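Chemist: The sequence and its predicted three-dimensional model are supplied below.
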Amino acid sequence: MPLTPQAIETLKHVSTATITTVLLKKGLRNIWMRGTRPLRPGQERLVGPAFTLRFVPAREDLATPESWSKPISTRTAIEAMPAGCIAVVDAMGITDAGIFGDILCARMAKRGVVALVTDGVVRDVEGVLGTGLPVWCDGAAAPPSVAGLTFVNWGEPIGCGGVAVFPDDVVVVDQDGAVLIPQAFLDHVLAEGPEQEATEAWIVNEVINNGAELPGLYPMNAETKARYAASKGKK
């Protein structure tokens, strides 16, 4: 199922925290990618289908600067990225070799890639920030990818931050990191996410402006649910 512009707009108003709660109620506990933090504070919430890339541990005969010119390379993978995607990179949590630097990120931005997500790190941070490409990662390191990683493929299932990511799964990123919505659960999140946001906004208002106590409010008991329903009817 393609990710429609309407679906993207809806998800831009649903936090990653809310998504994890909505999917937890459906039995999905492992959708938050560990080690994915916004490289620049204040990056906006973004949504897109996953374009997957995979690294394995470095092997001396394969992880060389010459590998950057081979048909299977990060350079070729970037040229296959469609506009609107979020690049999700399995770097196995390696934090002492930067998977991409400013030049590759600049090309991704030029191609219309929405964001880069990885459980690894980037290099040339100042330059990467200058490209305008939003990045979620586990920090920065000066050495290039081949110092610790071998790039092997793109467009296949990967593991990123301990989460199984399949091509075209939906990725949402915000200040809490990156979460994954499996395609089969997209309609459920689109239906339940906005209502969960509205419910919690009402609860926050009750706490801040009305001094409400938490028992019976969060989670709601029957009386609180009735008051909430009544408040929606007044709008």
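Modeler: Cool, got the structure.
Chemist: contacts and neighbour counts: CA atoms only from here.
Modeler: Will do.
Chemist: Could I get the buried residue list for stretch 61-80?
Modeler: Going by neighbour count (16 or more other CA atoms under 10 Å), the buried part of stretch 61-80 is A63, T64, S67, S73, T74, R75, A77, I78.
Chemist: longest strand anywhere in this protein?
Modeler: The single longest strand within the chain, with elements called by DSSP state E, is strand 46-57.
Chemist: Show me what the lengthiest helix in the chain packs onto, helices and strands only.
Modeler: Scanning the chain for the helix with the most residues, using DSSP state H, yields helix 186-210. If contacts are counted by 3 or more CA pairs under 8 Å, 6 or more residues apart in numbering; DSSP states H and E, helix 186-210 sits against helix 5-11, helix 16-24.
Chemist: what about the helix or strand that comes right after it, distance to the chain center?
Modeler: Next in sequence after helix 186-210, counting helices and strands by DSSP states H and E, comes helix 222-233. The chain centroid and the centroid of helix 222-233 are separated by 34 Å, computed with CA atoms, centre = their mean, to the nearest Å.
Chemist: Put this next to the first one:
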Amino acid sequence: MTNKDMFKVFQGLSTATITTVLLKKGLRNVWMRGPKALHDTEQRYVGRAFTLRFVPVREDLATPAAWASPRSTRAAIEDMPDGCIAVVDAMGVADCGIFGDILCARMAKRGVAALVTDGAVRDVAGVLDTGLPVFCQGVAAPPSVAGLTFVGWQEPIGCGGVAVFPDDLVVADRDGAVVVPQAFVEAVAQEGQEQEALEQWIMDQVAGGAALPGLYPPNAETKARYEASRAKAT
């Protein structure tokens, strides 16, 4: 399956479904705590993780002059490939904005699919105007150097208490953002589609007045009825 086809599959899988499938495989810590959609959206965003990392503020390093450094958020943005999701470890610090309208505008121009961070953004009106989908903990007026030091990109990070590696698959929707480790992508794609189909059938049963015991979760009889309905549909 090509990346394009894989992304299309995941655009049809809710983050709730993905977390359930991964839970069944023993992965409990995949939902990032903190990032929420900054904008009203019904869309789902899928992309490979492009990671960035901040550490606690070091006053000799975290200065406005650092913005022109070769190791800066500006330089990292110029490395972001089309279609990636920028995942930023801001250590949960929400009283300074890691990105503002200009940086978000550049990411949008480069084709970045979304920004996910456990920190905050600034210039919120301008950020919303860029059209870049943003999932963050909040908004704050002070710049990043008021509380954080940027140290690098494309290395393992922790965002919202979740380990994220470069090129992991990230999916974000109204329920937040989840990471799918590369080794689980194909299995989650297949099993996620099966779960979505089953749950839609269960929803139809509930709408018809069916009681939940034996239906959700489905017992053997319910599974047999579901399989029969699938066979009839095909």
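Modeler: Here it is on my side, so go on. In this text the structure is predicted, and so the values were computed from the model without any measurement.
Chemist: Give me the TM-score for this pair.
Modeler: Superposed pair, TM-score by TM-score structural alignment, normalised by the length of the second structure: 0.98. Supporting alignment: 233 aligned residues with a CA RMSD of 0.9 Å.
Chemist: returning to what we had before: please identify the deepest-packed of the helices and strands packed on helix 186-210 of the first structure.
Modeler: helix 16-24 (a mean of 19; mean count of other CA atoms under 10 Å).
Chemist: Show me what that one is in contact with.
Modeler: 29, 31-32, 172-174, 176-179, 189, 192-193, 196-197 (CA atoms under 8 Å, 6 or more residues apart in numbering).
Chemist: again, but for stretch 189-202 of the first structure
Modeler: For stretch 189-202 of the first structure, the external contacting residues (CA under 8 Å, 6+ apart) are A7, T10, L11, H13, V14, S15, T18, I19, V22, L23, I181, Y228.
Chemist: By how much does that stretch deviate from the second structure on average?
Modeler: Superposed on the second structure, stretch 189-202 of the first structure shows a mean distance of 0.6 Å to its aligned residues (mean CA distance after the TM-score superposition for the first structure).
Chemist: centroid residue for the first structure?
Modeler: For the first structure, the residue nearest the mean C-alpha position is A178 (2.9 Å; CA atoms, centre = their mean).
Chemist: Quick one: the residues in the second structure that the helix or strand harbouring that residue pairs up with.
Modeler: Secondary structure assignment for A178 of the first structure, by DSSP H and E: strand 177-181. Using TM-score structural alignment, strand 177-181 of the first structure lines up with residues 176-180 of the second structure.
Chemist: and that stretch, how far out from the chain's middle?
Modeler: On the basis of CA atoms, centre = their mean, stretch 176-180 of the second structure sits 4 Å off its chain's mean C-alpha point.
Chemist: Now A108 of the second structure: closest residue in space, sequence neighbours ignored.
Modeler: L132 (5.4 Å; CA to CA, 6 or more residues apart in numbering).
Chemist: so what's N29 of the second structure up against?
Modeler: The contact partners of N29 of the second structure, by CA under 8 Å, 6+ apart, come to G161, V162.
Chemist: And the one 3 residues further on, by the same measure?
Modeler: Contacts of M32 of the second structure were listed using CA under 8 Å, 6+ apart, and they are D118, C159, G160, G161, V162, G176, A177, V178, V179.
Chemist: 10 Å instead?
Modeler: Applying CA atoms under 10 Å, 6 or more residues apart in numbering to M32 of the second structure gives the contacts 116-118, 158-164, 172, 176-179.
Chemist: And it, how far from A177 of the second structure?
Modeler: Separation of M32 of the second structure from A177 of the second structure (CA to CA, to the nearest Å): 6 Å.
Chemist: got any residues that touch both of the two?
Modeler: Common neighbours of M32 of the second structure and A177 (criterion: CA under 10 Å, 6+ apart): V116, T117, G160.
Chemist: I am finished for the moment; much appreciated.
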